[in-house]
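J.: I would like the atomic coordinates for the input below:
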Amino acid sequence: MLLTNLKEYRAIRNMKQDELAELVGVRRETIVRLEKGQYNPSLKLAMDLAKVFEVSVEELFSFTKEISDNRK
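T.: Next up is the predicted model:
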């Protein structure tokens, strides 16, 4: 599962989703899905987003292992 701090970094900069989308060359819907953890960014997109906020990719995104129901 993808975890992201994208929304928090965007809020710090008072940046709208469409503004960020334009900066990195994607549609606003892509930013929405990224913020909801519904889309895994390409390496290029992750790096472009990190560059906008002047942070590392790891500061913006992390993955957590999902535990399946049959491991109970």
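J.: okay, CA-based contacts and neighbour counts for the rest of this
T.: OK.
J.: Near L60, how many other residues are there?
T.: 19 (other CA atoms under 10 Å).
J.: for I12, that is, sorry about that
T.: 9.
J.: Check Q17 too.
T.: Residues near Q17, counting by other CA under 10 Å: 19.
J.: and for comparison, fold this next one:
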Amino acid sequence: MKNKIKVLRAQHELTQAQLAQKLEVSRQTINAIEKGKFDPSLPLAFKLSKLFAKPIEEIFQNEES
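T.: Modelled structure (predicted):
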């Protein structure tokens, strides 16, 4: 699944470690999500949506789209 987490993280001047701490996950989890190796759980997607004040659909896109 494609996502804009890396771009949003940069816009908010957050490191992977800082974002991971805010979301209560590991930095490795953030790295894997950014690289498309791991799709976040629905609760984690909602946390990202709330943190970045963006709809989930704006952060994540199905690769088929």
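J.: Look up which helix or strand the alignment partner in structure 2 of K44 of structure 1 falls in, please.
T.: Alignment note (TM-score structural alignment): K44 of structure 1 maps to P43 of structure 2. Following DSSP states H and E, one finds P43 of structure 2 within helix 42-52.
J.: now for that helix, which elements pack on it?
T.: helix 16-23, helix 56-59 (3 or more CA pairs under 8 Å, 6 or more residues apart in numbering; DSSP states H and E).
J.: Which one of those helices lies nearest to G36 of structure 2?
T.: Of all the helices and strands packed on helix 42-52 of structure 2, helix 56-59 sits nearest to G36 of structure 2, with 12.5 Å by CA to CA.
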